[in-house]
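Student: Below are the sequence and a predicted model for it; my questions follow.
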Amino acid sequence: MDGNILEDMRGALRGPITVPQDPAYDSARRIYNAMIDRRPAAIVRCADAGDVMDAVDFVREHDLELAVRGGGHSGAGLCLVDDAVTLDLAPMRWVRVDPVARTARVGGGSLLADLDHATHAFGLGVPAGIMSTTGVGGLTLGGGHGHLTRKYGLTVDSLIAADVVMADGSFVTTSESEHPDLFWALRGGGGNFGVVTSFRFRLHPVADVVVGVTLWPVEQTRDVLRWYREFLPQAPEDLSGFFALLAVPPGPPFPEEIHGHKMCGVVWCWTGDPDAVEGAVAAVREPAPPAFHFTAPMPYPVFQAMFDELIPAGLQWYWRGDFFDAIPDEAIDVHAKYGENLPTALSTMHLYPVDGAAHRVDAADSAWGYRDATWSGVIGGVDPDPANAETIRRWCVDYWQDLHPHSMGGAYVNFIGADESQDRVKATYREHYDRLGGIKHRYDPENLFHANQNIKPSG
């Protein structure tokens, strides 16, 4: 970056700017996925919306590349681009709860941990994610699903307003009554339309939940998945449970005799009467006797943080996803094959339920393209050792290629890999893609915001 431009930016912004010559540069460019090793020209830590507006103006006026980082959890690493300017929203971590109106305003750099902590104090929450280290911004803009989706819908179904810095540096507040086309696009359209500096969410009753984990030997994957595909969609919406293939981590609550064993299982979340949970999941014995079954009441934020230490920042990650409306026997055979051949102890596959309340929102009401999906699947190759990066990538790609013919064609946009084609983005938005392209042309005709799963402007 030209030195004069850099000094002008430093003079105009409240937040610090880190460049390659600075001692803190390597730590500043580090994100959740250690497989991503990119070197931006500058990292601008934006203190507030004013910083974002000024930084966007500088980038646009000097014809620089731009990327935006909220929580830095992007598996595809889209928040970093070589030789570009990354707008880092991390200083904008704040949550303001209105317990009477049951709403929360959330800064664009906030993590789910911030949101869950602030809302839990009032017995409230937002359906969002399964890990507290995830950024609110990226998850929301992709649509957002998690433990509470069957009960309360997608994250964007609870979004009621957003403050956005546009490509021309202007600032707008958008909702169903203000810039409604932009608001529609933000609900699932990713980071294509601007920099969201704050979100406003409708909150729902969420206090303590009952958490459950049921595991079976991986050899029983076929029987368990045949049972799961029938059981969960018919279960009360107070019960959610994502299916997983995994190697059992060494630690509580798992007994030592199953540590490291390859298993299939379900992670349960029950929001109903705590005394009724065992009745709700009594059917877990139907496919086969579980090797492990555990339930316990837990504050919702504790549950959201349960996997944080198991898969911390700094691991090698490669993932791909797809939507599914059914789990046919042919797909079950694929899951069984790759589950028995997990390449590393942390590699996994999850099927998240996205039915229930999410199905009661009309497909035309948001940019999310798959209201008819029942599961959102993700295959994740994970390991701490960079030497295993190609091994986990190959397993993930092979698994995905064998499974994809049994999918609906598109994926949760946050589960699309960086090396996937533009056709995958189009498949993800289905009939909404053309409308999104028109909105993109209206608000960002030069495609300034293109470091994302990009929607091309179309006039």
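Tutor: Nice, I can see it. Numbers count the residues shown, from 1 in each chain.
Student: hey, let's count contacts and neighbours off CA atoms from now on
Tutor: Will do.
Student: Going by neighbour count, which residues of stretch 91-102 are buried?
Tutor: Residues 91, 92, 93, 94, 95, 97, 102 are the ones in stretch 91-102 that count as buried (16 or more other Cα atoms under 10 Å).
Student: Could you dump these into a markdown table and include distance to residue 139 and secondary structure?
Tutor: As requested, those are arranged in a markdown table below (distance: Cα to Cα, whole Å; DSSP: H, G, I helix; E, B strand; the rest coil):
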| residue | distance to residue 139 | secondary structure |
| --- | --- | --- |
| 91 | 18 | coil |
| 92 | 16 | coil |
| 93 | 15 | coil |
| 94 | 16 | coil |
| 95 | 16 | strand |
| 97 | 20 | strand |
| 102 | 21 | coil |
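Student: tell me the strands in the stretch 301-450 of the chain, going along the chain?
Tutor: Chain-ordered strands for the stretch 301-450 of the chain, with DSSP state E, counting those that start in this stretch as the definition, fall at 316-324, 348-353, 375-383.
Student: Quick one: those strands as CSV, columns for mean neighbour count too.
Tutor: Supplementary listing: these in CSV, determined by neighbours: other Cα atoms under 10 Å:
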stretch, mean neighbour count
strand 316-324, 25
strand 348-353, 23
strand 375-383, 24
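Student: okay if I get those strands as a markdown table plus distance to residue 227?
Tutor: Conversion of those to a markdown table gives the following (distance: least, Cα to Cα, whole Å):
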| stretch | distance to residue 227 |
| --- | --- |
| strand 316-324 | 16 |
| strand 348-353 | 14 |
| strand 375-383 | 15 |
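Student: for comparison:
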Amino acid sequence: MTPGGMDGTALAGLREGLAGEVIVPGDPAYDEARTIFNAMIDRRPAMIVQCESQDDVSRAVAFGRDRGLRIAVRGGGHSVAGMSLCDDGLVIDLRRMRAVTVDPGARVARVGGGAVMRDLDRATEPYELATTGGRVSTTGVGGFVLGGGTGWLDRAFGLACDHLLSVDLVTAQGEALHTSEDEHPELFWALHGGGGNFGVATSFALRLHPLPVVTAMLLMWRPGAGRHVACAYRDFLESAPDEIGGGLLYLTAPPEDFVPADMVNKLACAVIVTFTGREQQARSIAAPLLHLGHDAEMITELPYADLQCMLDDPPGYRNYWSAEYLDAFPDPAVNLFCARATDMVIPSPSQHVLFPQGGAVARGPADYPVPWRRAPWIVHPFGLWEDPADDDRARRWARATREDVRPWSSGAVYLNFIGAEGEDRVIAGFGPENCQRLTEVKARYDPDNVFRLNHNIKPRPAGQKAAAGMAGR
């Protein structure tokens, strides 16, 4: 018998019909193929199917479903909980399906299901077009968009899912569907935040915006200035134009020429300002921050695709992230946030982040299952470290950060920012008012919950109320 209890004849038949490749334990490429972004995740699938076409995906889904295998779907591999891998099951690996084509006249990008942000951003760059992407270039487009999608451009343009024009999807039955506002509209609605619960997304059409250049500012202070800077940043963002994005964070100061030597590899408070326009105007708008007396600065105009690569998180680190979405960020919350920064696992790439929302995010469609879009602030402890001995400390820091600011929490959460935190958090991510509708869509397109290795929605027949316990088995 082959791994996972499959007979060799069946496996040979799958291989023969694929344009792509099947990798099993013992193959030279196996360990590389099962490596994902979070080094804490060490899972051993029975097989990894590296698909090259929608037909390959359909074959892989049918093969796994008919044999009762657990099925995981891998795009960018950035799920902090490792949802793109499984033990003893089948991984549908989309990384060979990463082509991006751009229609500059229509301002539309067609994106393969395995593309990462770098693929999308570099394809749109020659046309001076862009859409809201993740804040690092290695994030998978598929999981990002299907989860809602927040990034540097969201205050100006809205969430990534707001730009969805269509999705091509393979269902749990192996059926290929084209979804849009006119085709399978209820399923298309569910794909605006419902994640990978409804099938394998093999391609997307996304609306683009003109964006010739962005201005990026990175301002840094020694940590003693953090509270003053955080209050000033909060007050600035509350009246800033939508074209301004960015965030406030504590991080380990990098060994760059613009950083004073005595700050390198030590905790620093930083402000990132992004602006969808020229540097001169950005400086004028951001004057309240530029006058705070920062200790280091980097200010430049650059293409958006280059901005996306500037803060890429290095692979190979252990990861634990979480988030709390806030209705307000008053002085007591500022104090707690700044005090908690000293608990970070440093020196490391860990970041203690405050992101703003508002603008086009808050004005976006209220109907989509992304209830967190109305919160003006996000606290996002983002832990990366190397030593397994720091695992418990990093988790405690992230959970304590959330607990600190919980009195101001909206209750909702962006599920792409968290790992496996229980059923209540899954319901908070979709919104209790959306859960009934989502479970009915799930029941129609995946009644057996084949796609359950995610922030899961259990299928539920129409008319039966969704309740706690919605999240999957």
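Tutor: Received the coordinates, thanks. Please read all numbers here as calculations on a predicted model, not as lab measurements.
Student: hmm, back to that, turn the buried residues of stretch 91-102 of structure 1 into CSV, columns for distance to residue 249 of structure 1.
Tutor: Putting the buried residues of stretch 91-102 of structure 1 into CSV (distance: Cα to Cα, whole Å) gives the following:
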residue, distance to residue 249 of structure 1
91, 34
92, 34
93, 31
94, 33
95, 33
97, 36
102, 38
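Student: Would you point out the most distant pair within these?
Tutor: Spanning the widest gap among the buried residues of stretch 91-102 of structure 1 are 91 and 102, at 25.0 Å by Cα to Cα.
Student: now for residue 44 of structure 1: what does it line up with in structure 2?
Tutor: For residue 44 of structure 1, the aligned position in structure 2 is occupied by residue 49, per TM-score structural alignment.
Student: and if you look at residue 100 of structure 1?
Tutor: Matched to structure 2 by TM-score structural alignment, residue 100 of structure 1 sits across from residue 105.
Student: Tell me how many other residues crowd the nearest residue to the match of residue 44 of structure 1 once chain neighbours are set aside.
Tutor: If you skip the residues right next to it in sequence, residue 49 of structure 2 has residue 22 as its closest partner in space, 4.6 Å away by Cα to Cα, 6 or more residues apart in numbering. Other residues within reach of residue 22 of structure 2, judged by other Cα atoms under 10 Å, total 23.
Student: From residue 308 of structure 2, how far off is residue 22 of structure 2?
Tutor: Going from residue 22 of structure 2 to residue 308 of structure 2 by Cα to Cα, to the nearest Å gives 32 Å.
Student: Next: residue 278 of structure 2.
Tutor: Taking Cα to Cα, one finds residue 278 of structure 2 at 17 Å from residue 308 of structure 2.
Student: higher neighbour count, the two?
Tutor: residue 308 (20 against 16).
Student: Trace that one over to structure 1, please.
Tutor: In structure 1, the position corresponding to residue 308 of structure 2 is occupied by residue 304, as judged by TM-score structural alignment.
Student: That match against residue 128, yeah?
Tutor: No: proximity of residue 304 of structure 1 to residue 128 does not meet the contact threshold set by Cα atoms under 8 Å, at 9.3 Å.
Student: so who does the equivalent of residue 256 of structure 2 over in structure 1 touch?
Tutor: For residue 256 of structure 2, the aligned residue in structure 1 is residue 251 (criterion: TM-score structural alignment). With contacts defined as Cα atoms under 8 Å, 6 or more residues apart in numbering, residue 251 of structure 1 is in contact with residue 259.
Student: roughly how far apart are residue 251 of structure 1 and residue 209 of structure 1?
Tutor: 22 Å.
Student: Just give the nearest non-adjacent residue to the aligned residue in structure 1 for residue 204 of structure 2, would you?
Tutor: Under the alignment defined by TM-score structural alignment, residue 204 of structure 2 is paired with residue 199 of structure 1. Nearest in space to residue 199 of structure 1, with sequence neighbours left out and distances taken as Cα to Cα, 6+ apart, is residue 162 at 4.5 Å.
Student: Give the aligned equivalent of that neighbour in structure 2.
Tutor: So residue 162 of structure 1 corresponds to residue 167, using TM-score structural alignment.
Student: these two touch, right, the match of residue 204 of structure 2 and residue 103?
Tutor: No: no contact is recorded between residue 199 of structure 1 and residue 103 when judged using Cα under 8 Å, the distance being 10.3 Å.
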